[in-house]
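K.L.:
This is a predicted model, with the sequence first.
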Amino acid sequence: MPSFIRSPKDFVSGLLFLLIGLAAMLIASDYPMGKAVRMGPGYYPMVLSGLLVIVGLACMIKSLATTGPALERVQFKPLILITVSVVLFGLLLRNAGMVVALAVSIYLSSLASSRFTVKAATITFVLLTLFCWGVFIKALSLPIPLVGPWFSALGLS
């Protein structure tokens, strides 16, 4: 890393934000933007992408001005566990239901932490399930099954 970068961790994270934001802007550029009063399908992704680019630039500029931590080795176990848990959540939500998708996602991603406890993961699971049920199913009336059709043979749906 060049010597003028005083916080390599901030610089690399800012670069990552910048690249993801620019990629999202490129993808969203094919969608109609609309106007602030009448937003098109590309408006919101473009605004969020722009904000992500700004955050990335701010982190990179900060890394030049303030001293910060050096880069650490990439920890592959947490990276893989969290990525797999998010993918499984998306795959399980429709057919297994919100309860199973959240359980798999929370317990699997909890294994990524060195401070994992079954008690903490269970408390997180219960509270997050209640929160998601209240917000997404009851308040917003989204068609998310609490228990999916995979469990209809068991009489649970």
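P.N.:
Structure's in. What do you need? Numbering: from 1, shown residues only.
K.L.:
Could you use CA atoms for every contact and neighbour count after this?
P.N.:
Fine.
K.L.:
residue boundaries of the helices in the chain?
P.N.:
8-28, 43-65, 76-96, 98-110, 118-132 (DSSP state H).
K.L.:
Please point out which parts of the second one sit buried.
P.N.:
Pointing back at helix 43-65 there. 43, 45-46, 49-50, 52-64 (16 or more other CA atoms under 10 Å).
K.L.:
returning to what we had before: out of the helices of the chain, flag the one nearest L142.
P.N.:
helix 118-132 (10.6 Å; CA to CA).
K.L.:
and the closest one, what does it pack onto?
P.N.:
Judged by 3 or more CA pairs under 8 Å, 6 or more residues apart in numbering; DSSP states H and E, the packing partners of helix 118-132 are helix 98-110.
K.L.:
other SSEs contacting the helix it packs on?
P.N.:
For helix 98-110, the packing partners by 3+ CA pairs under 8 Å, 6+ apart come out as helix 76-96, helix 118-132.
K.L.:
which residue packs closest to the most centrally placed residue in the chain, ignoring adjacent ones?
P.N.:
Centroid check for the chain by CA atoms, centre = their mean gives V86 as the closest residue, at 7.8 Å. The shortest distance from V86 to any non-neighbouring residue, by CA to CA, 6 or more residues apart in numbering, is to S105 (6.3 Å).
K.L.:
Below is an additional structure, to be compared with the one above:
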Amino acid sequence: MKIKSQKDFFAGLMFAVVGGAFAWGASTYNVGNGARMGPGYFPLMLGILMSLIGLAIMFTSMTAETEDGEPIGKWAWKQIVFIISANLAFGLLLGGLPSIGIPAMGLIIGIYALVLISSLAGSEFDLKKVLILATVLAVGSYIAFIWALKLQLQVWPTFITG
């Protein structure tokens, strides 16, 4: 069969590979059954479902006719770098890196850094909107994780809270 939509084919391939990897990784955990689910049940079912969706997208990309074959464009390197950097900065600020002397800065500063760095990936940057979004996400995360779920996360840097 001939690939009639490259974008859909490779998107489906990505879904199938990632879903297969999740299902394979989850198979090492206790899966259980539908009535008594183990820790591997949800990731296994999610991985299988993701793989099936990917295979369906790949099949559709070979059967549905497109005008130009929808070729894959250039990689968006700027966006990739900023999004990955934002996630790394969030992890670093949330937990710190004690082995090299970087202290944990807490959830709130981590969220602000995440939003500020990832917003640089877009084509337009409005600092006021970014700060409003960061504030909403920080407050929402505090309510969800600290107040409602009672998770033991560091909220502020130790030099502020003592």
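P.N.:
Yes, it's here. Here the structure is a predicted model, which is why all the values come from computation and not from measurement.
K.L.:
what about S118 of the second structure, how many neighbours?
P.N.:
Look at S118 of the second structure: counted by other CA atoms under 10 Å, it has 20 neighbours.
K.L.:
okay but it is in contact with L88, surely?
P.N.:
No. With contact defined as CA atoms under 8 Å, S118 of the second structure does not count as touching L88 (10.8 Å).
K.L.:
now the residue nearest to V86 of the first structure: how far from F76 of the first structure?
P.N.:
According to CA to CA, to the nearest Å, S105 of the first structure stands 17 Å off from F76 of the first structure.
K.L.:
And for I82 of the first structure?
P.N.:
10 Å.
K.L.:
So the two - more neighbours on which side?
P.N.:
Applying other CA under 10 Å to I82 of the first structure and F76 shows that I82 carries more neighbours, namely 20 against 10.
K.L.:
In space, what's closest to the more buried one - neighbours in sequence excluded?
P.N.:
Per CA to CA, 6+ apart, closest to I82 of the first structure is S109, 4.8 Å.
K.L.:
What does the one you found correspond to in the second structure?
P.N.:
Here S109 of the first structure is matched to S118 in the second structure, going by TM-score structural alignment.
K.L.:
for L16 of the first structure, same thing?
P.N.:
Superposed on the second structure with TM-score structural alignment, L16 of the first structure falls opposite M14.
K.L.:
I'd like to know how far the residue lying closest to that match once chain neighbours are set aside sits from R36 of the second structure.
P.N.:
Nearest residue to M14 of the second structure in three dimensions, chain neighbours excluded: G54, at 7.1 Å (CA to CA, 6+ apart). With distances defined as CA to CA, the gap from G54 of the second structure to R36 of the second structure amounts to 28 Å.
K.L.:
Now check the second structure for the residue matching Y44 of the first structure.
P.N.:
Y44 of the first structure maps onto F42 in the second structure, by TM-score structural alignment.
K.L.:
about what we covered before: out of the helices and strands packed on helix 98-110 of the first structure, the one nearest M25 of the first structure is which?
P.N.:
Of all these, helix 76-96 sits nearest to M25 of the first structure, with 22.8 Å by CA to CA.
K.L.:
want to try TSV for the helices and strands packed on helix 98-110 of the first structure, with distance to D10 of the first structure as columns?
P.N.:
Conversion of these to TSV gives the following (distance: least, CA to CA, whole Å):
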stretch	distance to D10 of the first structure
helix 76-96	19
helix 118-132	30
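K.L.:
what's the alignment partner in the first structure of A134 of the second structure in contact with, if anything?
P.N.:
Under the alignment by TM-score structural alignment, A134 of the second structure pairs with F125 in the first structure. For F125 of the first structure, the contact set (CA atoms under 8 Å, 6 or more residues apart in numbering) comprises L102, A103, I106.
K.L.:
Now with 10 Å, please.
P.N.:
V99, L102, A103, V104, S105, I106, Y107, K119, F131 (CA atoms under 10 Å, 6 or more residues apart in numbering).
K.L.:
can you check K78 of the second structure too?
P.N.:
Counting by CA under 10 Å, 6+ apart, K78 of the second structure touches L120, A121, G122.
K.L.:
which residue packs closest to T129 of the first structure, ignoring adjacent ones?
P.N.:
V99 (6.5 Å).
K.L.:
who's in contact with the corresponding residue of the second structure for K35 of the first structure?
P.N.:
K35 of the first structure maps onto N33 in the second structure, with residues paired by TM-score structural alignment. Each residue near N33 of the second structure by CA under 10 Å, 6+ apart is listed here: Y41.
K.L.:
Fine by me, thanks again.
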